[in-house]
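>>> Below are the sequence and a predicted model; questions follow.
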Amino acid sequence: MPITIAPPRSASLLKTGSSIRFPAHYPALDSLRGLAALSVFLGHFLGTCNEDNPLIQAIRKSPIAMLCNASSAVLLFFVLSGFVLALPYINKERPLPLLSFYVKRVSRIYPAFAFSIILALFFQQYLFNAAAMHPFSGWIKSLWTWDIRYSFKEIRKTFGLGIIPFNLRIVNPVFWSLVVEMKMSLLLPFFVLIARKLNAPLNILLLLVLIFKNGINSGTLFGLFYMGILLAKYKDNLLSFIQRFPPLILIGIAVVLYSTRYLFHLESHRGVIILYMVGMGASIFILMLLQPSRIANLFSSKPLHLFGKWSYSFYLLHIPFLLVFCTLFSNNYTLSLIYILACTFIGTTLISAVSYQYIELPFLVLGKRLVEKYKRYDHIRL
């Protein structure tokens, strides 16, 4: 049954001959990124609690656990990133100027990353109290155990964002995904070039090679990004295919694939098959938001879209806030979980909004100005 529902307010369809071209930017995908960041936060919040807590045990065994699926949410980030970055270039709708692409990626990723390091160091030095962490889980207690006087060299390496190998957990454990993102940003133009030239069978073969060669190495999750690139290349064909199915069937398939680890109680969430089942579930979610539907309208709503814009900073900042509020409310552990959850979410959201407005946006503008000013030197176009 085809999906015939109202088009999203944010998107107008452009007809070219017999094919339908969709807009290059989808607000609903910003919202999806925001919900994924929220899922990571909820997963890390649950991670602060001891496993013997009856409430936490009940949550982990309930469908609510799927909303706290931090590992799957990060994998969704990677697929979505490959899709969004490749979309303007994959079908040669515009040339891919290499230097400009890199300048824009650095101006997008690095400023908020550097700000999050500085804020985390300030919190660790002046607001965090390791002695108050005893009621919490071993995972959260293992963070911020360092003394800045003896760890300064390692902390300094963190600012290199993977140029020099550094301890990924010393400042903020989510930084591992930023290192992966930066590596993939360097290689993505060449993957786009390869995906353009290969036909569908060869693209699928290359995807399988990337999956089984690099799938379990957290530093080289290239298969997930390539999955996003192929999603961009074949989106029209895939959209035509999924329109044959009722929306509820698609949602059900996507949820099962995306939540494989929780639904089947699989211990290893880093196995190749599990990783890419999650990637396929994420791909279905993305495709469903590309087509006109009530779901796309909902995801394009202003509150969700706004939170989606803040989601990058939210993702980077939620761990420092979580650690601080854990120490502040640790004396009354029975009630403190509610306070920690509420205060961490509110505090992180507020500072994320500030970070987006006064750090992310100005540096994005600066990146565009640099690209415009020095475009005469950008001779390599893919």
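Cool, the structure landed.

>>> C-alpha only now, for contacts and for neighbours.
Noted.

>>> Where is the longest helix in the chain?
Using DSSP state H, we find that the single longest helix of the chain is helix 98-126.

>>> I'd say residue 261 and residue 273 touch.
No. With contact defined as C-alpha atoms under 8 Å, residue 261 does not reach residue 273; the gap is 10.8 Å.

>>> So which elements touch the longest helix of the chain?
helix 175-197, helix 302-328, helix 361-373 (3 or more C-alpha pairs under 8 Å, 6 or more residues apart in numbering; DSSP states H and E).

>>> change it to 7 Å
helix 302-328, helix 361-373 (3 or more C-alpha pairs under 7 Å, 6 or more residues apart in numbering; DSSP states H and E).

>>> other SSEs contacting the first one?
Going back to what we said before, that points to helix 302-328. helix 27-47, helix 98-126, helix 333-355.

>>> what about those helices, which gets the closest to residue 151?
Ranking the helices and strands packed on helix 302-328 by distance to residue 151, with C-alpha to C-alpha as the measure, places helix 98-126 first at 11.4 Å.

>>> and the helices and strands packed on helix 98-126, which is most packed in?
helix 302-328 (a mean of 23; mean count of other C-alpha atoms under 10 Å).

>>> sorry, back to before: any idea how far whichever helix or strand comes after the longest helix of the chain is from the middle of the chain?
Per DSSP states H and E, the first helix or strand lying C-terminal to helix 98-126 is helix 138-141. Its chain's C-alpha centre and that of helix 138-141 lie 23 Å apart, by C-alpha atoms, centre = their mean, to the nearest Å.

>>> what residues does helix 138-141 touch?
Applying C-alpha atoms under 7 Å, 6 or more residues apart in numbering, the contact partners of helix 138-141 are 48, 133.

>>> In addition, the following structure is provided for comparison:
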Amino acid sequence: MEKVDVIPPEPSNYLVQLTSVRGIACLFVLIGHAVQVFHYKKENIPTGWWIFSSLFNAEAAVLVFFVLSGCVLSLALRKMDKPSWRFIGAFYVQRAFRIYPLLWFSVGLSLLCLWSVRQTISYASVVDWLARNLSTPIDIHRVFLALMGVFTRYNGPMWSLRVELLFSVVYPFMLIVLRKQRYRSILLIVCFLIALIPFPDGLGPQFALAFCLGTLITIFPAPKKHYPWVTVGCFIMLMCDRFVFSNMHFRENVFDIFETIFSFFLIRNIYFFGKDMKFLNSRFLVNVGELSYSIYLLHLQLMLVLFSVFMKVWGEKGLLESPVSTQILLVLSTFLMTLILSCFTYRVIELPLHSLGRTIARTMRSSG
């Protein structure tokens, strides 16, 4: 079989900086949910606090995750110099062991949390998509689909896991095409056109552009010079584009395209010049990045339980009429509880089973 044109380089310690980026992104999602998912009394939100809290763009953080996935997944297949079912099969095994064990745990936790809070938190107090999730019946069929990663209403953040699963299946073939210079532009154009289609939220195909651009980070040559203002500018735009352009009434997929492009340049600069960004070597950010998968999947259920507990003390009306104090309380308590649980799931579920998946994948690649 014909070899591909480009093989990504061996990974280096830039992965530390990328891990920190994952940590920052998952914190943005957690804070964004604390700010966005409850119907606070708007007239009680000071203008300065409203502007500040609007900068925690959870939607953009998910786009960062997708671009990062494209970048990291290309390295998982970096030694596949030609199409090989052995390598592709090993890739699938490793992804399954990476994604499913914690996903199954999160489904179980979500069902317990739904049972706990759905009778106490009124649907009028939360945004529409969360109200739909809270009112979703629990039955064997839906639970089975949730365990497969297809049905996501029991835990809202699972929608992005469904996207990850979709592109985990097609990714090896996407990578093969992107490594071929004569086909690369065609695939990029197709992915861009798909991104322009207003698919329903969370369906998935519109995010092909993010995975493609993330892959190209490892394929394109390194920039000759680092311009820090580009990195800072991309980060600022990811934070505030939806706030700044809210009056222009762009469709959701237009914002997704903007944020995908900003994410590409941000991750590309960190990939090549991350060693110069000392703050990304922070032990705290690296540790949060290591726990980011657990934090991302588990935080919303715990936030709902904590809100339900706080209701018993201050009442639902009291919480919603004091948005600043409620949001700060939810962020701090949710982060603490999620951090504790994530340390457990990371050591008991993620590390051992991910290691097992890597061992099986390594055996598959070396056999034959």
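Noted; the coordinates are in hand. Everything numeric in this text was worked out from a predicted model, so none of it was measured.

>>> related to what we said a few turns ago, give me the more crowded residue out of residue 261 and residue 273 of the first structure.
Using other C-alpha atoms under 10 Å, the more surrounded residue of residue 261 of the first structure and residue 273 is residue 261, with 22 against 14.

>>> And the more buried one? What does it align with in the second structure?
Matched by TM-score structural alignment, residue 261 of the first structure corresponds to residue 242 in the second structure.

>>> element containing the closest residue in space to its match that isn't next to it in sequence?
Nearest in space to residue 242 of the second structure, with sequence neighbours left out and distances taken as C-alpha to C-alpha, 6 or more residues apart in numbering, is residue 255 at 7.1 Å. Residue 255 of the second structure belongs to helix 252-273 when elements are defined using DSSP H and E.

>>> which residues are in contact with that helix?
With C-alpha under 7 Å, 6+ apart as the test, helix 252-273 of the second structure has contacts from 14, 17, 60, 63-64, 67, 195-196, 198, 210, 213-214, 217, 222, 226, 231, 234-235, 238.

>>> helix, strand or coil for residue 84 of the first structure?
The assignment at residue 84 of the first structure comes out as helix when based on DSSP: H, G, I helix; E, B strand; the rest coil.

>>> what about it, how many neighbours?
Neighbour tally, residue 84 of the first structure, other C-alpha under 10 Å: 18.

>>> Distance-wise, check residue 336 of the first structure relative to residue 345 of the first structure.
14 Å (C-alpha to C-alpha, to the nearest Å).

>>> before we move on, what about residue 194 of the first structure?
Taken as C-alpha to C-alpha, the span from residue 194 of the first structure to residue 345 of the first structure is 41 Å.

>>> likewise residue 308 of the first structure?
14 Å.

>>> Check residue 205 of the first structure too.
42 Å.

>>> which of these two has more neighbours?
More crowded of residue 205 of the first structure and residue 345, by other C-alpha under 10 Å: residue 345, with 18 against 11.

>>> Let me know the secondary structure of the match of residue 261 of the first structure.
Per three-state DSSP, the local secondary structure of residue 242 of the second structure is helix.

>>> What's the match for residue 264 of the second structure in the first structure?
Match for residue 264 of the second structure (TM-score structural alignment): residue 283.

>>> burial count for that match?
Close neighbours of residue 283 of the first structure, defined as other C-alpha under 10 Å, add up to 21.

>>> What of residue 358 of the first structure?
12.

>>> Same question for residue 376 of the first structure.
Neighbours of residue 376 of the first structure using other C-alpha under 10 Å come to 8.

>>> and if you look at residue 234 of the second structure?
Neighbour number of residue 234 of the second structure under other C-alpha under 10 Å is 18.

>>> separation between it and residue 368 of the second structure?
46 Å.

>>> Tell me which residue lies nearest the centroid of the first structure.
Nearest to the mean C-alpha position of the first structure, by C-alpha atoms, centre = their mean, lies residue 77 at 2.9 Å.

>>> what's the counterpart of it in the second structure?
Alignment note: residue 77 of the first structure maps to residue 65 in the second structure; criterion TM-score structural alignment.

>>> residue contacts, that match?
Contacts of residue 65 of the second structure were listed using C-alpha under 7 Å, 6+ apart, and they are residue 22.

>>> what does the one 5 residues further on give?
Shown in contact with residue 70 of the second structure (C-alpha under 7 Å, 6+ apart): 211-212, 214-215.

>>> and these as CSV, adding neighbour count, secondary structure and distance to residue 164 of the second structure?
Shown next, in CSV, are the contacts of residue 70 of the second structure (neighbours: other C-alpha atoms under 10 Å; DSSP: H, G, I helix; E, B strand; the rest coil; distance: C-alpha to C-alpha, whole Å):
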residue, neighbour count, secondary structure, distance to residue 164 of the second structure
211, 29, helix, 9
212, 26, helix, 13
214, 29, helix, 13
215, 27, helix, 14
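
>>> which of these still touch in the first structure?
Retained in the first structure by both residues aligned by TM-score structural alignment, their matches' C-alpha atoms under 7 Å are the following of those: 211-212, 214-215.

>>> corresponding residue for residue 211 of the second structure in the first structure?
Using TM-score structural alignment, residue 211 of the second structure sits opposite residue 225 in the first structure.

>>> got the contact list for that match?
Applying C-alpha under 7 Å, 6+ apart, the residues near residue 225 of the first structure are 78-79, 81-82.

>>> which non-adjacent residue is nearest it?
residue 82 (4.4 Å).
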